[in-house]
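Trainee: predicted model and sequence below, questions to follow.
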Amino acid sequence: MTGSPNTVFRSCRAVLPGGERPADVVVQGGRITSVLPHGAGEGEVLDLGGLALLPGLVDTHVHVNEPGRTEWEGFATATRAAAAGGVTTVVDMPLNSLPPTTTMAGLEAKQKAAAGQTFVDVGLWGGAVPGNTADLEPLHRAGVFGFKSFLAPSGVDEFPHLTAAQLEEAMLELSRLGALSIIHAEDPAVLDAAPHRAGPHYADFLASRPDDAEATAVATLLETAARTGTRVHILHVSSAAVLPLLRRARAEGVRVTAETCPHYLTLAAEGVPDGDTAFKCCPPIRDESNREQLWQALADGEFAAVVSDHSPSTPDLKHLPRHGGSGDFAAAWGGIASLQLGLPAVWTEARRRGFALADVVRWMSSGPAGLAGLSAKGAIAPGMDADLVAFDPDAEFTVEPEGLHHRNPVTPYAGRALTGAVRTTWLRGRVVDLAPDAEPTGRLIARGEA
């Protein structure tokens, strides 16, 4: 299936901004020109029958790690995985690559590494770290989508966290620039005071990253945002303890949004096997009661997006027993690899709870597109990029890590039965070809370009 100068994508289940209905989506020159009643379009017809037609997903929280740590992940492998999972746009995080995207030199190194390698469109976040306040304006002018900071150690020395005073300095500058501040919110003092016990027991790791670490950091962040007027976005919310703080801040006029991730919505601490460090991430997967509260917040519209926080590493850094490791949660790298699986994972759980495909599209496509200001992404509507996905919502499969496209075959979803399969992904009306010798057709995009 390939696009043409006038291609009609026909589906009995097109997920449109107004909901799901039969429709013909007409595409010319890589853009959607019209959305017509089912059967009314003229041109080369691609009839999807009962497959759902979704807008391509937008994942604004992906750690590609190239250059510098390409053995963990790289642009070619990450974007193949994205396309296989129905994701047509990713925005790459500024850390875990060497150099990090905290200077113009770091940005240029990232752009050079990505050029010609991406199977989907890729944007870049910048980083706000101690001592780089003067770098923020040049990076903003160069088109990064915003600036990530940590309030606790990031796990890599080249991307240090901000103190409260440094956070205020950075946010004052970002407010002046009109830039978005995105924050990993855990409080280092709370983390330091928590019990730390090495070993294979997930309960011990969970105790080392308590709910209060998130809540305390978010409270500090929201107070700073209120003083500085900065637009802030809280990354990967895992703890329901954060939710009342967000509600109160919004009621007081603070410009704050938040996201959560598939693993917090589909996995629970009670189901993590001892020693299975594929489940380790920071902040951590919490208990079933907490997960239920996250779902309720999602239903109530309290999250702007559901995004992967795809943060893979080599198997040795995960210390997995099946790869000869110790299974020590304290020693393992913290990160979930799920870029290819986010859509079926979320859909499996969402459908069970009575949600519709239109809800999943709002959480994983239009929501993150709006967060990043991607005005041509995230919806099936005239004038939008023809980034489309043929999705079988009833297909069932078991996750086999060796069949995933990300670089290292490690995922907590291994062996898990999921519902919903991506059949074809189109980028600007053209099939994303994932054959070994396929030519990448993705673009690097900057803030305001798409």
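Mentor: That came through, no problem.

Trainee: when you work out contacts or count neighbours from here on, use the C-alpha atoms and nothing else.
Mentor: Fine.

Trainee: all strands of the stretch 101-250 of the chain, in order?
Mentor: Here the stretch 101-250 of the chain has its strands, by DSSP state E, counting those that start in this stretch, at 121-124, 126-127, 147-150, 181-184, 232-234.

Trainee: excluding covalently adjacent residues, which one is nearest to residue 376?
Mentor: Nearest residue to residue 376, sequence neighbours excluded (Cα to Cα, 6 or more residues apart in numbering): residue 384, at 4.5 Å.

Trainee: am I right that that neighbour is in contact with residue 32?
Mentor: Yes - between residue 384 and residue 32 there is a contact at 5.5 Å, judged by Cα atoms under 8 Å.

Trainee: show me which of these two is the more surrounded one.
Mentor: Using other Cα atoms under 10 Å as the criterion, residue 384 and residue 32 rank with residue 32 on top: 26 against 21.

Trainee: right, and that one touches residue 385 too?
Mentor: Yes - between residue 32 and residue 385 there is a contact under Cα under 8 Å: 6.2 Å.

Trainee: any buried residues in stretch 211-221, and which?
Mentor: Within stretch 211-221, the residues that qualify as buried are 211, 212, 213, 214, 215, 216, 217, 218, 219, 221, counting by 16 or more other Cα atoms under 10 Å.

Trainee: here's the one I want to compare it with:
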Amino acid sequence: MTTAATTGPGDDATPDGLFDLVLRAARAVLPEGERAVEVGVSGGRVAAVAPLGTGLRCAEVVELADDEVLLPGLVDSHVHVNEPGRTEWEGFASATRAAAAGGVTTIVDMPLNSLPPTTTVEHLDVKRERAAGQAFVDVGFWGGAVPGNTADLRPLHDEGVFGFKCFLADSGVPEFRHLEADELRADLAELKTFDGLMIVHAEDPGALSGAPQAPGRRYSDFLASRPATAESTAIAAVVDAARATGARAHVLHLSDADSLPLIAAARADGVRLTVETCPHYLSLDADHVPDGATAYKCCPPIRESANQDRLWQGLLDGVIDVVVTDHSPATADLKEPVDGDFAAAWGGVASLQLGLAVVWTEARRRGVPLERVVRWMSAGPAGLVGLERKGAIAVGKDADLVVFAPEATFVVEPARLHHKNPVTPYAGRDLTGVVRRTLLRGAEVTDEPAGTLLRREG
């Protein structure tokens, strides 16, 4: 990648200031597929996309190297920033810096595990006050749906949250309680009145309480404590409630491939249902989790390799819509207790900086093209949350761009990540795909935070 000044009397752009920046790439991932293009940027947005060789010119031209591909910035709609209240776990500065390093230019922050949780407008204001001036990428916010706050949902929607997160089982933190079946249906009915979106942690508390509980170091015991039936039972309840109310629902972090036929059938029946999965379910498997390796703990859990194959097929078939990280970090003492007890460890995988490389490494091995990965991780999440200006290299979109070297490799060194706590199950793994440069609205992300706080459009 090189940058050069190319002004002159014959310039197409400089006489009237049309372009602030031009990027030239032999490979760029556009909505219609890979193309060789020149991209003109003006006022922070894409102003032109032309075939390579057109000769768009301006004061600054970026020429991508032969081994680089121009991508739209990724959108990660499932990130736990944890600030305020548990900022020692993560924070807006560290999370958004990590996002930019991983090619993510927009995140949407979950309503927990911060204190207070984002369950009222007043709590949303606290979040925004803390995030202001710290964000290296653009940041939006989810609201929370908990018992007793149905009346807060519409005001939160009017204040610009992108939807509402709920749990159907214990969330792990006492201030964010889960919804019972009747509460889920009542909240979905409320969301239907303004076409709000409910995003659901779908595990059934009855199935979990009936599963064997065996604290200790064995991953097989932890896996048995979070059976696939807990997901399938809860997803069936979400489907029933969404069908009854006509509201939009989204299943978070799907790990159970057995639920795919149910999801496909519900959508064929007109139920307004979308689904996500995460990099750890697509790249890690229960057969290779060492005992005591609590960095791998997440809920729902990482399942067997055959299950992983079916999740990939669900993506390829379009049953799963998006791939997002569910970046859920914690301090090392909570995440990796000295005895390696899975029951005692915090459940969550930190991967915000690594998501693209993790998914691309596995996709490449499976023969899945880069453009499919980009669709799942950029256009898909942008569409899910209604960010029409994000998720693609196209005229009128924000010029959120990533220079990516898809064949370059690196070894994950936790201490070199921007995550606040250097704990990750990817430690020591060889990954393919290096982010060399990230641009937010046409400007390279630097050591000065320049992200904006987003509100739901419309």
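Mentor: It's in. This is a predicted model, so every value here is computed, not measured.

Trainee: for residue 46 of structure 1, give its distance to residue 427 of structure 1.
Mentor: 15 Å (Cα to Cα, to the nearest Å).

Trainee: okay, those two: which has more neighbours?
Mentor: Using other Cα under 10 Å as the criterion, residue 46 of structure 1 and residue 427 rank with residue 427 on top: 27 against 16.

Trainee: alignment lookup: the more buried one to structure 2.
Mentor: Residue 427 of structure 1 maps onto residue 440 in structure 2, with residues paired by TM-score structural alignment.

Trainee: neighbours of the residue nearest to residue 275 of structure 2 when sequence neighbours are not counted, how many?
Mentor: Among residues not flanking residue 275 of structure 2 along the chain, residue 251 sits closest, at 4.7 Å (Cα to Cα, 6+ apart). By the criterion of other Cα under 10 Å, residue 251 of structure 2 has 22 neighbours.

Trainee: residue 251 of structure 2 touches residue 168, doesn't it?
Mentor: No - taking Cα under 8 Å as the definition, residue 251 of structure 2 is not a contact partner of residue 168, at 11.2 Å.

Trainee: find residues that contact each of the two.
Mentor: In terms of Cα atoms under 8 Å, 6 or more residues apart in numbering, residue 251 of structure 2 and residue 168 are both contacted by the residues 200, 201, 202.

Trainee: those helices in structure 2, which residues are they?
Mentor: 92-101, 121-131, 150-158, 181-192, 205-209, 219-225, 228-245, 260-268, 279-283, 305-317, 332-335, 355-366, 370-374, 380-385 (DSSP state H).

Trainee: tell me the contacts of the residue mapped onto residue 379 of structure 1 from structure 2?
Mentor: With TM-score structural alignment as the criterion, the equivalent of residue 379 of structure 1 in structure 2 is residue 392. Going by Cα under 8 Å, 6+ apart, residue 392 of structure 2 touches 30, 31, 72, 73, 378, 379.

Trainee: what's the most distant pair in these?
Mentor: Greatest spatial distance among the contacts of residue 392 of structure 2 (Cα to Cα): 31 and 73, at 12.9 Å.

Trainee: how many other residues sit next to residue 141 of structure 1?
Mentor: Neighbours of residue 141 of structure 1 using other Cα under 10 Å come to 11.

Trainee: quick one on the thing from earlier: isn't the match of residue 427 of structure 1 right next to residue 403, touching?
Mentor: No - using Cα under 8 Å, residue 440 of structure 2 is not in contact with residue 403; the gap is 11.8 Å.

Trainee: just tell me which of the helices of structure 2 ends up closest to residue 420 of structure 2.
Mentor: When the helices of structure 2 are compared by Cα to Cα, helix 92-101 sits nearest residue 420 of structure 2, at 6.0 Å.

Trainee: same for the closest one, what does it pack against?
Mentor: Helix 92-101 of structure 2 sits against strand 104-109, strand 430-440, with contacts defined as 3 or more Cα pairs under 8 Å, 6 or more residues apart in numbering; DSSP states H and E.

Trainee: thank you, goodbye.
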